[in-house]
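Engineer: would you be able to build a 3D model of this:
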Amino acid sequence: MGPSAPTDWLTIEHFRAPIEVNLIGLINVTLHLLPLVKMARGRLVNISSTGGRLAVWGGGYCPSKFGVEGFNDSLRRDMKAFGVKVSCIEPGLFKTGLSNRKKIIQERETIWKQLPPAIRKQYGEGYIQKDAAKKEKLTQIFQNTDLSLAVKCMEHALTSIHPHSRYTAGWDAKVLWIPLSNMPTAIQDFILLRNKTELADPTAG
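Structural biologist: Next up, the predicted model:
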């Protein structure tokens, strides 16, 4: 996943790892297997995320998943003439190691300590604690615990006669993230910014 933090806290290296694994790695594996899949008129099922439809937080994770969505769309159209079916699964927030709040907070605290004083002043010394408490509350509300919801999407994509181009897994994805991703940008920003932690002095520096 890489660090989840405001963009101005991050370096290019924070973005590189999740993009290399989630996007470049996925493309690399697909390209190596594509000749065999075409010969078998098989199927390709890639795992994206609702974070590939709506960027809810900063860091490399969402850009990597937006890239997966773009690659999957072009791949699906390119492979149609060969009888290869291509599907994309977009899970919401599930309780896995990826959503380990303790690890996420530790990564943020490490980055915070290395920030220039001017940036820490803009956010305020208590920002980390207040933001962590707010995100913990949101996680408890939206997190899915039944991993079989995602597995059933994979099973359908691999075994059904007519697989879907896209699958949405998790109630939060179905009722919030995917519908919100289709709304005008102004509405997206209004809803998402309501859950942002207030800054101490955004004009300081």
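Engineer: contacts, neighbours, all on C-alpha from now
Structural biologist: Will do.
Engineer: sec struct for the residue lying farthest from the centre of the chain, please.
Structural biologist: When each C-alpha in the chain is compared with the mean C-alpha position (C-alpha atoms, centre = their mean), Met39 comes out farthest, at 32.0 Å. Classification of Met39 using DSSP: H, G, I helix; E, B strand; the rest coil returns helix.
Engineer: could you measure from it over to Ile161?
Structural biologist: 18 Å (C-alpha to C-alpha, to the nearest Å).
Engineer: do the same with Thr168
Structural biologist: For Thr168, the distance to Ile161 equals 18 Å [C-alpha to C-alpha].
Engineer: looking at those two, which is more packed in?
Structural biologist: A count of neighbours by other C-alpha atoms under 10 Å puts Thr168 above the other of Thr168 and Ile161, at 21 against 8.
Engineer: can I assume the more buried one is in contact with Pro91?
Structural biologist: Yes - Thr168 is within contact range of Pro91, at 5.7 Å (criterion: C-alpha atoms under 8 Å).
Engineer: mind listing what Thr185 touches?
Structural biologist: If you count contacts by C-alpha atoms under 8 Å, 6 or more residues apart in numbering, Thr185 has none.
Engineer: and for comparison, fold this next one:
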Amino acid sequence: MCAFLLTGCDSGFGRLLALNLDKLGVHVFAACLLDKSIQELTEQCSSRLVAIKLDVTKSNELQKAVELVKKILGTRSLWGLVNNAGVATPNGPFEWLTKKDYQQMFDVNLLGTIDTTLHFYPLIRKGGGGRIVNIASQLGRYAPSAAPYVVSKFGVEGFSEGLSKEASQFNVSVHTIEPGYFKTNILDKQKESINTKWKNLETSVQNEYGDEFRQQYLDVIKQFEKDSSENVQWVVDALAHALTARYPKDRYVVGYDALFVYIPMAYLPSTIQVLLLNILGKLTGIKIPIAACVRNRK
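Structural biologist: Coordinates of the predicted model:
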């Protein structure tokens, strides 16, 4: 029986994937951050699913997870690893952020992915084949800003691309999932983060940007929220295909916005991207945020 380890199973894509794989009759190790999530998954799923507590930013917890998985698997190997754990805040314009904000994001989204893979890689390659699936984003190919989330997902793309070459000698393949905007709680948290960052800014910086800029920034997020796809099962299906298909894809671009707008835009020069964003803004009625100090110069 194949065995898979998934991180970030408290909610969203990770939780749905854990439930789906359990129904398929495979052995699932579902890593969660919260005790409540562990209890819920244990009650909802069969005995084939083992829910474990794991913070991917802590190497000691990762080592304990490895020992537990080894004990349960015995001589068997781990076929698949899904690095799904991630956060989308802190968020905001570059000047509103700090080095600590970037470090906080990287610790989970990028370094957490790398460290989890480092710990479980030997269990995957010893079987003579397996899959590593990393959750990236359309924002790992197209950068609308220098936000920590964007930079971290570009890092996940680079890590996946490089590891795929090294892992191929062990018959281990590496795959990236690049979702567009889907209806999860990520955008709600981003709106909260914007308002928190605004309150903590020095008065001089607030004056240069202006409250209208803050509101326009929030309006853009609200528009993304409105246009987000409700079919989160698309992402779960892509994850399952990457893990189980005979011929999986290297990259899975999931969502109409990712497929037809943002990732194609990534191939264009930045100046053209800005022009297209302004056109899209006029068509949708959403104003591109412009700082007060810039508007006043015009």
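Engineer: what's the match for the residue farthest from the centre of the first structure in the second structure?
Structural biologist: Aligned by TM-score structural alignment, Met39 of the first structure pairs with Lys126 of the second structure.
Engineer: try Phe15 of the first structure
Structural biologist: So, by TM-score structural alignment, Phe15 of the first structure is matched to Tyr102.
Engineer: that match against Pro148, yeah?
Structural biologist: Yes - shown here, Tyr102 of the second structure and Pro148 form a contact pair, counting by C-alpha under 8 Å, at 5.1 Å.
Engineer: re the thing from before, and the match of Phe15 of the first structure, how close does it get to Ser137 of the second structure?
Structural biologist: 17 Å.
Engineer: and the longest strand for the first structure?
Structural biologist: strand 85-91 (DSSP state E).
Engineer: so that one matches what in the second structure?
Structural biologist: Against the second structure, strand 85-91 of the first structure falls on residues 173-179 (TM-score structural alignment).
Engineer: name the surrounding residues that touch the matching stretch.
Structural biologist: Residues contacting stretch 173-179 of the second structure (C-alpha under 8 Å, 6+ apart): 129-138, 140, 157, 160-161, 163-164, 167, 235, 238-239, 242, 249-255, 258.
Engineer: next, the buried residues of stretch 102-117 of the second structure.
Structural biologist: 102, 104-117 (16 or more other C-alpha atoms under 10 Å).
Engineer: now do stretch 251-269 of the second structure
Structural biologist: Arg251, Tyr252, Val253, Val254, Gly255, Asp257, Ala258, Leu259, Tyr262, Ile263, Met265, Ala266.
Engineer: ok now stretch 121-134 of the second structure, how far from the chain's centre?
Structural biologist: Centre-to-centre, stretch 121-134 of the second structure and its host chain are 21 Å apart (C-alpha atoms, centre = their mean, to the nearest Å).
Engineer: same check on stretch 139-149 of the second structure?
Structural biologist: Taking mean C-alpha positions (C-alpha atoms, centre = their mean), stretch 139-149 of the second structure and its chain are 12 Å apart.
Engineer: hey, which helix is longest across the first structure?
Structural biologist: The longest helix of the first structure (DSSP state H) is helix 61-79.
Engineer: just give the closest residue to the most centrally placed residue in the first structure, not the sequence neighbours.
Structural biologist: By C-alpha atoms, centre = their mean, the first structure has its centre lying nearest to Gly51, at 3.0 Å. Counting by C-alpha to C-alpha, 6 or more residues apart in numbering, Gly51 of the first structure lies nearest to Cys62, which is 5.0 Å off, once chain neighbours are set aside.
Engineer: helix, strand or coil: sort out Leu5 of the second structure for me.
Structural biologist: Applying three-state DSSP: Leu5 of the second structure is strand.
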